[in-house]
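Novice: Got a sequence here, can you model it:
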Amino acid sequence: MTPLASRNTPTASDIGRPESKWLGPLVLLGPSGIWLGLLLVMPALVILELSFVPGIRPGDVVNPSGLDNYTQIFQPIYLQVIGRSLFFAINTTIICLLLGFPVAYWIALLSPARWRNLLLLCFVLPLWTSSLLRSYAWITILRPTGVLNTLLASIGLPPLTLLNSSSAVLIGMSYSLLPYMVLILYASLEKLDRRLLEAAADLGAHPSEAFWKVTVPQTLPGIAAGSLLVFITGLGDFVDPELLGGASSMTAARLIYNQFLGATQNWGFGSALSMLLILAVSLAIALLIKYGDSTSKR
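Specialist: The predicted model follows:
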């Protein structure tokens, strides 16, 4: 037996120690697992327990006793709030996809290679500032005496009333989440097999036909991942609806805030709403894992 073969052949002591197979991964994953357990799993379990306690307030005894908090969610006023949150999240996802795909396509396939990193940096720069500052910047732009209406008045156009409306919320959320969509789509488009596009052109396919039958199927996992990231982030966004939407733009995140830190102080109902959002996000991620992988293998 050669020395190389002897080194690769497991010894009797290695075979008799099954813990050697999981000890290495356990050592590597242990610190992050403890961190996630303390800061993610345990708080989620506490929220789950509180969600079964009707009307609990700070200082009350935790005594889970029913599903009253969950049934309260189905009241029309709360369903309207949840529907508004879904409206903002879905429309923000659509806007970011429509705006982000052409930009990512141009950067990945059409722009000079030496400028791509700089162009990506330009899209990441807004993320270096606080979301609160970005929202206040949009307030300065959209308010009745702001930059936008001043510019419209200078060219003789009537002013627009955008602040404290759903349009302002969608503008702010789309601006905040567009860089995420562009980065994910760019990573997907950069791996595009251009030989298939050349083959489609040689076979007489129209550019639009090649786009829908070659480009989109290859980038579908990236589209799904970017859309899911924007949707999840938009569903839990608090700053933009609060500052740009006004009192008429109550969302699920703001409603949860009111239950814990507002005048309502109903931790049980706030916990039930939180668990509903966690369930919706987990379901969306599970669907992406299941159908995203199957789509990428076709």
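Novice: switch to C-alpha atoms for all contacts and neighbour counts from now on
Specialist: Noted.
Novice: doesn't residue 56 make contact with residue 266?
Specialist: Yes - Residue 266 is within contact range of residue 56, at 5.9 Å (criterion: CA atoms under 8 Å).
Novice: For the host helix or strand of residue 167, which residues meet the burial criterion?
Specialist: Element membership of residue 167, judged by DSSP states H and E, is helix 166-189. Buried residues in helix 166-189, defined by neighbour count with 16 or more other CA atoms under 10 Å: 166, 168-186, 188-189.
Novice: Another sequence for comparison is provided below:
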Amino acid sequence: MKAKKLIHGGSNKSVFKKIANAKYLYLMLIVPVVYVIIFNYLPIGGIAMAFQRYTPRNGMFGSEWVGLYNFTRFFESPVFWDVIRNTLSVSLYALIAGFPFPILLAVMVNHCMLPRFKKGVQTITFAPYFLSAVLLVGLVTQLLSLKSGIVNSGLEQLGFERIDFMGVSKWFNDIFVWTGIWQTTGYSAIIYISALAGVDPSYHEAAKIDGANLWQRVWHIDLATIRPTIVIMLILSMGSILNVDFERAFLMQNPLNLANSEIISTYVYKVSVATARPDYSFGTAIGLFQNIITVILTLTVNKVADRLTGEGMF
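Specialist: Next up, the predicted model:
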């Protein structure tokens, strides 16, 4: 027993000694840990609002419990299928159209033999990521303006009629998706460029000797090497299929394109914040429903990917 106490005592001392030796690193961790606790863990308690008829006056502990009432309200709402359809259509469009672009860009940059040109391409494609949603939407609105937009001016010069891109709902998905691809492709490509940096150049040299062309080397060496990264990014993208960029969608939204632009996140904002009588419980219930679907999709896609490719997040 004494020996065990000595051993445990020694191990505790060694732990405290290690902490003391790295005390400055632990001090640096205090701020981010406090931030995560305040903004990520404490709000979890707000989930209870989804099962209440919450009012700020009564607070979470004094508000009436209503069970699944807020969820059934959403499911029976006349806008339920509209916002689900709009969210899925724009998300799937963005996933199918946008997912390959960062991979293609990374492969092209990786095979570029001109260092300055490579850096220039990376800088140009990465720069749009730093544009705020307000600036990006403002730029797009000016370019596509019915009266003064450069796009409509070009169409008119070519003999076509001007098109009210921002005022016709059928154009919303195209504008939203392709502006998003333009803004995020360079940033997303960084992950794949980093993964391709781990490819041994001798593989390409050996493949060249064996007579493999560029496409064969890209397919059998580059893409095969970064397949785990591609699978993980696909799982994350599929899992967040209901999480559409709120800021861009809200800023691009107007009464004329509302039929296609009203997605889950903008609807939640309108019913829970931007109204004379905010319904916090209803908005929380919709957000919780969205997060539950996200978790289910992530686990499902991860399981399918693991069975089909042998790659998964866990």
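Novice: how far apart are the helix or strand following the helix holding residue 167 of the first structure and its match in the second structure?
Specialist: Downstream of helix 166-189 of the first structure, the next assigned helix or strand under DSSP H and E is helix 194-202. With mean CA distance after the TM-score superposition for the first structure, helix 194-202 of the first structure departs from the second structure by a mean of 3.8 Å once superposed.
Novice: buried ones in helix 194-202 of the first structure?
Specialist: Going by 16+ other CA under 10 Å, helix 194-202 of the first structure has these buried residues: 197, 200.
Novice: Not counting its own residues, what contacts that helix?
Specialist: 207, 210, 214-215 (CA atoms under 8 Å, 6 or more residues apart in numbering).
Novice: ok, now with 7 Å
Specialist: 210, 214 (CA atoms under 7 Å, 6 or more residues apart in numbering).
Novice: how far does the helix or strand following it sit from the chain's center?
Specialist: Counting by DSSP H and E, the next helix or strand C-terminal to helix 194-202 of the first structure is helix 207-210. Mean-position distance between helix 207-210 of the first structure and its chain equals 30 Å (CA atoms, centre = their mean, to the nearest Å).
Novice: and whichever helix or strand comes after helix 207-210 of the first structure, what other elements does it pack with?
Specialist: Downstream of helix 207-210 of the first structure, the next assigned helix or strand under DSSP H and E is helix 216-235. Under the contact criterion of 3 or more CA pairs under 7 Å, 6 or more residues apart in numbering; DSSP states H and E, helix 216-235 of the first structure touches helix 76-105, helix 166-189, helix 267-296.
Novice: Can you say which of these is packed in most?
Specialist: Comparing these by mean neighbour count (mean count of other CA atoms under 10 Å), helix 166-189 ranks first with a mean of 22.
Novice: of the helices and strands packed on helix 216-235 of the first structure, which approaches residue 28 of the first structure most closely?
Specialist: helix 267-296 (24.1 Å; CA to CA).
Novice: Distance from that closest one to the middle of the chain?
Specialist: Put simply, helix 267-296 of the first structure sits 11 Å off its chain's centre (CA atoms, centre = their mean).
Novice: how many degrees apart are that helix and helix 216-235 in direction?
Specialist: Helix 267-296 of the first structure and helix 216-235 are oriented at 170 degrees to each other (axes from the mean of the first three to the mean of the last three CA atoms, to 10 degrees).
Novice: What strand or helix carries residue 242 of the first structure?
Specialist: Assigned by DSSP H and E, residue 242 of the first structure belongs to helix 239-244.
Novice: Which part of the second structure matches that helix?
Specialist: Mapped onto the second structure using TM-score structural alignment, helix 239-244 of the first structure spans residues 247-252.
Novice: and that stretch, how far from the first structure on average?
Specialist: Averaged out, stretch 247-252 of the second structure is 2.3 Å away (mean CA distance after the TM-score superposition for the first structure).
Novice: Please list the residues outside stretch 14-27 of the second structure that contact it.
Specialist: For stretch 14-27 of the second structure, contacts defined as CA under 7 Å, 6+ apart pick out no residues.
Novice: Many thanks, I have nothing further to ask.
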